[in-house]
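Q: structure for the following, please:
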Amino acid sequence: MPRNKEFEYEERLEKARDLFWEKGYHATSIHDIVDRMGLNRSSVYNSYGNKQELFLKCLENYAALKAAQYRHAGKNTSSAFEALAFTIRDVVEQTMKDKKACMIIRTIFELGNEEPAVSSFIRKNAGVLESIFRELVIRAKAEGTLKRDAPPDMLARYILTSCGSFYTRYLLNGHKKEVDEMVDFLIDSLRA
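A: You can find the predicted model right below:
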């Protein structure tokens, strides 16, 4: 029985996550949350906390999903550079498939430094994603497949920032081909 309750908790949390992801923090009301989650107001508060606490739980859920995607993307490749290239492509493809900006990036633009707990979480999450890219960069450098002499930390930040920017370009004109060309250019500029 506890497994079903736990599953239902996560399932409803994902519903709230998707609502915040679609509408943003400020545009999402408690009424919207209650409707989407299919719970009464007191159940939401008792199980998930207030709106900000629920939002943080949703961000954590989303961040865990993205970190798993990043880690899994390049698992079946023959070299670290191929894993890096595949991960970059996978991140961009998934964002375009979702047809909405990364929830974390959306939150940065919406809340900025307005909510200290949210800002702290976002910085921590960026560190997690950067570490995934940093590890791939270090491995590719050791293989001799990465030509850049730049420090791995800087390259990891640059790659992560670039991935976030590609969807912005896609929103501007809707041309996936242009985004693919820019992704290819980024990857080629790193290749030894």
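Q: make it CA atoms for all contacts and neighbour counts henceforth
A: Fine.
Q: residues touching residue 133, list them.
A: 84, 156, 159, 160 (Cα atoms under 8 Å, 6 or more residues apart in numbering).
Q: cutoff 10 Å now
A: Contacts for residue 133 (Cα atoms under 10 Å, 6 or more residues apart in numbering) come out as 70-71, 83-84, 87-88, 127, 139, 152-153, 155-160.
Q: in which helix or strand would I find it?
A: Secondary structure assignment for residue 133, by DSSP states H and E: helix 116-143.
Q: and that helix, how far from the chain's centre?
A: How far helix 116-143 lies from its chain's middle: 11 Å, per Cα atoms, centre = their mean, to the nearest Å.
Q: Proceed likewise with the subsequent sequence, for comparison:
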Amino acid sequence: MARNVEFNEELAIQKAMEVFWEKGYNGTSLRDLTEAMQINSSSLYNTIGDKEQLYFRCIKHYTDIRKSDLKARLSSDSSPKAILIRYVRDATNVILGEGKSCLAIKSAFEIGDSNPAVKQLLKADSDVNYDFLCTLIGKAIDVKEINTQESPEILADFFLSSWTGWYESYILHKDEAKIRAMAAFFIRQIIQ
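A: The predicted structure follows:
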């Protein structure tokens, strides 16, 4: 008698997320997904749904990971300025890392406007990042680690839009030195 293999849905979502991250939504086939998840297509439909539902779950998984990361950063014993500098450097490394970059930005550019459910998830993720940056920048200003006349809100908006621009620049030019220079400039101008 054949033994049923227990299906680990969280692991399957992680594997599918990696495929979408590498190939994008449009470049990923159902076969790519089922091979990565090590299930057949009927099992996919029976447990998770279609490709679009799976993509939504993968983006949710990704944004949940990011949310947990931001929470951990805010609860760190480091100073707000040190957390902010580390965050900017980590964000830069995400852009440069393994050719995958940020799944949220990639998704926003690829299907954010055509899929309302994914767009809503991505907007919520962007709002969490914005709130994180506003909180952190506000704390750094309060303890005099950042001396600025600008509001935390405008600096958070500036960073998020700059970061998206760094991502686009890296896609087009693949110039790591340029991205690192822009991040260093941001740190010098805004944080120090």
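Q: in ChimeraX, how would I select just the buried ones from the contacts of residue 133 of the first structure?
A: To isolate the buried ones among those in ChimeraX, judged by 16 or more other Cα atoms under 10 Å, type:
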select :70,83,84,87,88,127,139,152,153,155,156,157,159,160
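Q: ok, the contacts of residue 133 of the first structure vs residue 46 of the first structure, which is closest?
A: Using Cα to Cα, residue 127 comes nearest to residue 46 of the first structure of the contacts of residue 133 of the first structure, at 31.3 Å.
Q: re the thing from before, the helix holding residue 133 of the first structure vs the second structure, average offset?
A: Its aligned residues in the second structure lie a mean 0.8 Å from helix 116-143 of the first structure after superposition (mean Cα distance after the TM-score superposition for the first structure).
Q: distance from the next helix or strand after that helix to the second structure after superposition?
A: Along the chain past helix 116-143 of the first structure, the next helix or strand (assigned with DSSP H and E) turns out to be helix 152-173. On superposition with the second structure, the mean distance recorded for helix 152-173 of the first structure (mean Cα distance after the TM-score superposition for the first structure) is 2.3 Å.
Q: quick one: buried residues of the next helix-or-strand element following helix 152-173 of the first structure?
A: Remark: after helix 152-173 of the first structure, the chain's next helix or strand is helix 176-190, criterion DSSP H and E. Neighbour-count burial for helix 176-190 of the first structure, with 16+ other Cα under 10 Å as criterion, is recorded at 176, 179, 180, 183, 186, 187, 190.
Q: and the contacts of helix 176-190 of the first structure?
A: 81-82, 84-86, 88-89, 92-93, 96, 137, 140, 145-149, 155, 159, 162-163, 165-170, 173, 191.
Q: are any of the residues you listed buried, and which?
A: Of the contacts of helix 176-190 of the first structure, these count as buried by 16+ other Cα under 10 Å: 81-82, 84-86, 88-89, 92-93, 96, 137, 140, 145-146, 155, 159, 162-163, 166-167, 170, 191.
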